[in-house]
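Colleague: Sequence plus predicted model, see below.
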Amino acid sequence: MTVKNYLNSNRKSTPDGMLSKVIKIGFPVAVQSALVAVLAMADVLMVSDFGNEATASVGIASKWHFVAIMIMAGMASANGVLVAQYWGKNDRSSAKTITMLVMSCGAKILVPVTLAITLFSGSIMMLQTTDLKVIELGSTYLWYSFPVLILTHLIIVSESALRSTGDTLTPLYLGALTIIVNIALNFWLIKGGFGVPAMGVAGAALATTISRLLQVVLMFGFLYWRRHWLLSAATLPDSAKLWASYKHIAIPSTASAVVWAIGTLVYQMIFGHMGTTELAVFSMIGPFESLCYSLFFGISVACSVLLGQSLGRDEFAEAFKMSQFFIKTVLVFGLCVGLLLLFAKDMILSGLNLSSAELYLLASPALTVLCCAIWLRMLNMIIINGILRAGGDNYFCLRMDFVSMWMVGVPLTAFAAFILDWDFKYVYMLMLAEELVKFALCFQRYLKRYWMNNLTVTAA
């Protein structure tokens, strides 16, 4: 592993063809991420016809899957960082070897996690709500989506490898196809028809399971048909050094993802214990928030891939200038998006079925907070996921996530909700304290350039 933290060359501020590279990599990722968010919104909106309990149950049950998916995301993120850098060195064998190792390791972790979430679904739902109807429906959702986590793991790791080599279209096409299938199955199974009774929450879970299985079959069938390098490239006979390098990145990356995911789960528990209506509003705003962030997610993936490939070639000056370009772009774009969302707030609330008097009173100020804070959250995303992690600065990111969320955000939000008994809008606003701390810590770290590392190793 090569570590260099100083710039040795003076190049122009923006590397040639940067914008076209960002669009080529980031746009397909953004579209796919948006489609996933639309699917999550479709799940919530369709089951909302069955009442606030059904809406809340899907929100909290899917949050447990979200925590498990964050384990995969942490592992896949580390895999993507290494694949990008090895791809920059034109080393396909190392890129394939580490991807296969990650798939195998993740499957071993997720089998017991899946069993725990499913078998003890009723008990773990009690942590988020005391509403017995919500608990029953949420448990049903988890049982019907039993194999989803393993299937999702295979997809996430495969997609991380493809995107890190610049192939963002394959994940987009296959993902879009299965999302269309998922939405169609939602209409059929949730609402009923063609001889199938309305299944409600169970239908949403079953539709997700079927479509995810289809996505796995399509992904590996396509790779086999194309004789893709991910299947055809030779694997290294001795992967000890490569695995050690991966663990150095993956352990803090995965731990950080889990720390953050459990924190978001605790936020949901806080709103759940404030009331079923508050939980329903929080559950419906969440997917829309993800939709807003999807374009920025595409930019952060493009940033991570391009920086990773430059760092793998020891092009440190170019990497730093790329990072400056991404930070400025996201800041301006985030402010513009937030302003547009603020002007369209009532239209958005109507589209989310949050326009009734009971729900509007809670949702309107929360959406205002989201619009005003989106630029800050996106700036944090690009610095953390697009820059710091691209250079393997994952131990810092783990410490930062713990401090900002567990020492600031979660305690303040819980104190406001349960001790001060504040209204929903003020409790929701307090979650921003975490983002402010993140930005202060991460921007200082970015300027110190500790993230400018070549992480590749000689695997011989």
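Modeller: Right, received. Where do you want to start? Numbering: from 1, shown residues only.
Colleague: CA atoms for contacts and neighbours, from now on please.
Modeller: OK.
Colleague: didn't L367 look like it was pressed against K345?
Modeller: Yes: between L367 and K345 there is a contact at 7.2 Å, judged by Cα atoms under 8 Å.
Colleague: Neighbour count for these two, which is higher?
Modeller: L367 (23 against 17; other Cα atoms under 10 Å).
Colleague: Check which helix or strand that one maps to.
Modeller: Assigned by DSSP states H and E, L367 belongs to helix 357-381.
Colleague: Following element in sequence after that helix, please.
Modeller: helix 394-401.
Colleague: list the helices and strands that following helix packs on?
Modeller: Here helix 394-401 touches helix 240-274, helix 432-448, going by 3 or more Cα pairs under 8 Å, 6 or more residues apart in numbering; DSSP states H and E.
Colleague: can you list the ones you listed in a markdown table and add distance to A317 and mean neighbour count?
Modeller: Shown next, in a markdown table, are those (distance: least, Cα to Cα, whole Å; neighbours: other Cα atoms under 10 Å):
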| stretch | distance to A317 | mean neighbour count |
| --- | --- | --- |
| helix 240-274 | 23 | 20 |
| helix 432-448 | 14 | 17 |
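Colleague: Format those helices as JSON lines; extra columns: distance to W422.
Modeller: Compiled in JSON lines, the helices and strands packed on helix 394-401 are given as follows (distance: least, Cα to Cα, whole Å):
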{"stretch": "helix 240-274", "distance to W422": "10"}
{"stretch": "helix 432-448", "distance to W422": "16"}
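Colleague: structure B:
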Amino acid sequence: MTQAKKMTLFALTWPIFIEVLLHMLMGNADTLMLSQYSDDAVAAVGVSNQILSVVIVMFGFVATGAAILVAQNLGAGQKKEAGSISVTSISVNLWFSLLLSFGLFIFSEQILNVMDLPSSLMGDAMDYMNIVGGLIFVQAMLMTIGALLRSYGHTKDPMYVTIGMNILNVIGNYFVIFGPFGLPVFGVEGVAYVTAISRASGFLVLLLLMIKRVSGNLPWRSFYHYEKAHLKNLLHIGVPSAGEQLSYNASQMAITYFVAQMGATAITTKVYAQNLMMFIFLCSIAIGQGTQILIGHHIGAKETEKAYRQCIRSLQLAIVISLSVAIVFYFSSDFLLGLFTDDPAILTTGGLLLLLTVLLEPGRAFNLVVINSLRAAGDVRFPVIVGILSMWGIQVTIAWIFGIHYAYGLIGIWIGFIIDEWLRGILMLRRWKSRIWLKKSFVMPNKKAHSQANTS
């Protein structure tokens, strides 16, 4: 019996859903609590986090590759290989992230100067960058070990750790920002230390859980002695995936530049609408990640027909849920947007954007589920090539044509989003149905079984 048979999509998905939701909330906690302290502090931390988010994407390439390789090898019953890949991925991301952490600490002022930050914000921004950026390697370890535990089927562990990190972060922020019981107020510097401490605590707990769950199959020799095939496969999967994510971030920055030309109201409306949209596609993210784990196990076990059907079932589920939630959000748009603002212009335009989101989110579900399925099967390059071409050739181009050239504003921007998501989604589904991914598995032949076959 393969490990995939012991897992269900629901059992994998609901902890991932909670974990991703909590990461979203934790990412906003510093900003929300700092807004009660100083608007300048919010701006300084916001700019710093924008830089750090790009760095965090670069850590994801090892975590993504490791998650897929471990799932495939576990499905094939090769626990030692899976353990070796796990230890290698932890080692590679540790050294890589330490190098980036050192660079962020040494060159924080130069990096912030590139962002043309006002001098009034520079002090707080540098404090945050030096502390959170200088310890960003802890986030890399969190991502890597969390991804590995999920591939082993332990999706609840990262969820519980994330809950603990959120609680620690909020309590710590309260003490350093508001200074209860006569304690000194530390502002941005205090928030930075709290963020670093909560992440470090989460990392230590996850590491102990990893050792406890998989201790018998973790060859720590692989921490300093890499197998060439493992390293090659990690890079083969991870680098294109990271490139796609960096391209996506860059395309969103280009679109934000377009929106900035429309004025402050347009920027604010876009922020509010996209904040609400994150909660709509959260289910698709969780389903996509859970499906990736299941399909990785099925591919490793050579259960290709089960892998094929799992993707289709997951896609159908994600479309139904995202469409349903998008419809509910649209009919609740006045209430939801009213939580942020009472500006009639924002409420009207934001309501139209949420209506267009009813068309957008099912298309996004295609990409979040099918792309993860293709990656899990080892087909990593096609989604990247199509993604980059569509992001820039379709999304950014159409957003400029309709949003700026024809002056449809944010409606034109959303038209670009919709066409891009649906075009990519349809192409990804055609790729999945073509079954080209059947030839892309990264599982190494079982050396022991192979030698026994030769002997017999």
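Modeller: That came through, no problem. Predicted model only: the values in this text are computed from it and were never measured.
Colleague: Average offset of the helix holding L367 of the first structure relative to the second structure?
Modeller: Its aligned residues in the second structure lie a mean 3.6 Å from helix 357-381 of the first structure after superposition (mean Cα distance after the TM-score superposition for the first structure).
Colleague: returning to that earlier point: for L398 of the first structure, find the nearest of the helices and strands packed on helix 394-401 of the first structure.
Modeller: helix 240-274 (4.5 Å; Cα to Cα).
Colleague: quick one: the helix or strand following the closest one to the second structure mean distance?
Modeller: Sequence-wise, the next helix or strand downstream of helix 240-274 of the first structure (DSSP H and E) is helix 276-312. Compared with the second structure after the fit, helix 276-312 of the first structure shows a mean deviation of 2.9 Å (mean Cα distance after the TM-score superposition for the first structure).
Colleague: Now do helix 276-312 of the first structure and helix 240-274, the angle between them.
Modeller: Counting by axes from the mean of the first three to the mean of the last three Cα atoms, to 10 degrees, helix 276-312 of the first structure lies at 160 degrees to helix 240-274.
Colleague: now for helix 276-312 of the first structure, which elements pack on it?
Modeller: helix 18-47, helix 52-88, helix 240-274, helix 316-343, helix 357-381, strand 453-454.
Colleague: could those go into a markdown table alongside distance to L230 of the first structure?
Modeller: As requested, these are exported to a markdown table (distance: least, Cα to Cα, whole Å):
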| stretch | distance to L230 of the first structure |
| --- | --- |
| helix 18-47 | 19 |
| helix 52-88 | 11 |
| helix 240-274 | 17 |
| helix 316-343 | 26 |
| helix 357-381 | 28 |
| strand 453-454 | 23 |
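Colleague: Mean neighbour count, those: which tops it?
Modeller: Burial of those is given as mean neighbour count (mean count of other Cα atoms under 10 Å); helix 52-88 ranks first at a mean of 25.
Colleague: And that one against the second structure, how far off on average?
Modeller: Mean for helix 52-88 of the first structure is 2.3 Å (mean Cα distance after the TM-score superposition for the first structure).
Colleague: How far does that helix sit from its chain's centre?
Modeller: 5 Å (Cα atoms, centre = their mean, to the nearest Å).
Colleague: next one: stretch 168-181 of the first structure
Modeller: 17 Å.
Colleague: Relative to the second structure, which residues correspond to it?
Modeller: Stretch 168-181 of the first structure lines up with residues 155-168 of the second structure when matched by TM-score structural alignment.
Colleague: quick one: buried residues of the matching stretch?
Modeller: Within stretch 155-168 of the second structure, the residues that count as buried by 16 or more other Cα atoms under 10 Å are 155-166, 168.
Colleague: Ok, which of the helices and strands packed on helix 394-401 of the first structure comes nearest A54 of the first structure?
Modeller: Ranking those by proximity to A54 of the first structure (Cα to Cα) places helix 240-274 first, at 13.4 Å.
Colleague: Now do that closest one: which elements does it pack against?
Modeller: Going by 3+ Cα pairs under 8 Å, 6+ apart, helix 240-274 of the first structure lies up against helix 52-88, helix 92-119, helix 276-312, helix 394-401, helix 410-414.
Colleague: Could I get the buried residue list for the shortest one?
Modeller: Of the residues in helix 410-414 of the first structure, those buried by neighbour count under the rule 16+ other Cα under 10 Å are 410, 412-414.
Colleague: so how far does that helix sit from its counterpart in the second structure?
Modeller: So helix 410-414 of the first structure averages 3.7 Å relative to the second structure (mean Cα distance after the TM-score superposition for the first structure).
Colleague: Can you name the secondary structure element that comes next after that helix?
Modeller: Using DSSP H and E, the helix or strand that follows helix 410-414 of the first structure in sequence is helix 424-430.
Colleague: how distant is that following helix from the center of its chain?
Modeller: 23 Å.
Colleague: That one vs the second structure, average offset?
Modeller: Relative to the second structure, helix 424-430 of the first structure is 4.1 Å off (mean Cα distance after the TM-score superposition for the first structure).
Colleague: picking that back up, so which of the helices and strands packed on helix 394-401 of the first structure is nearest E159 of the first structure?
Modeller: helix 240-274 (16.6 Å).
Colleague: what is the orientation angle of that closest one with helix 52-88?
Modeller: Using the same axes, to 10 degrees, helix 240-274 of the first structure lies at 160 degrees relative to helix 52-88.
Colleague: List the contacts of I404 of the second structure.
Modeller: Applying Cα atoms under 8 Å, 6 or more residues apart in numbering to I404 of the second structure gives the contacts 258, 412.
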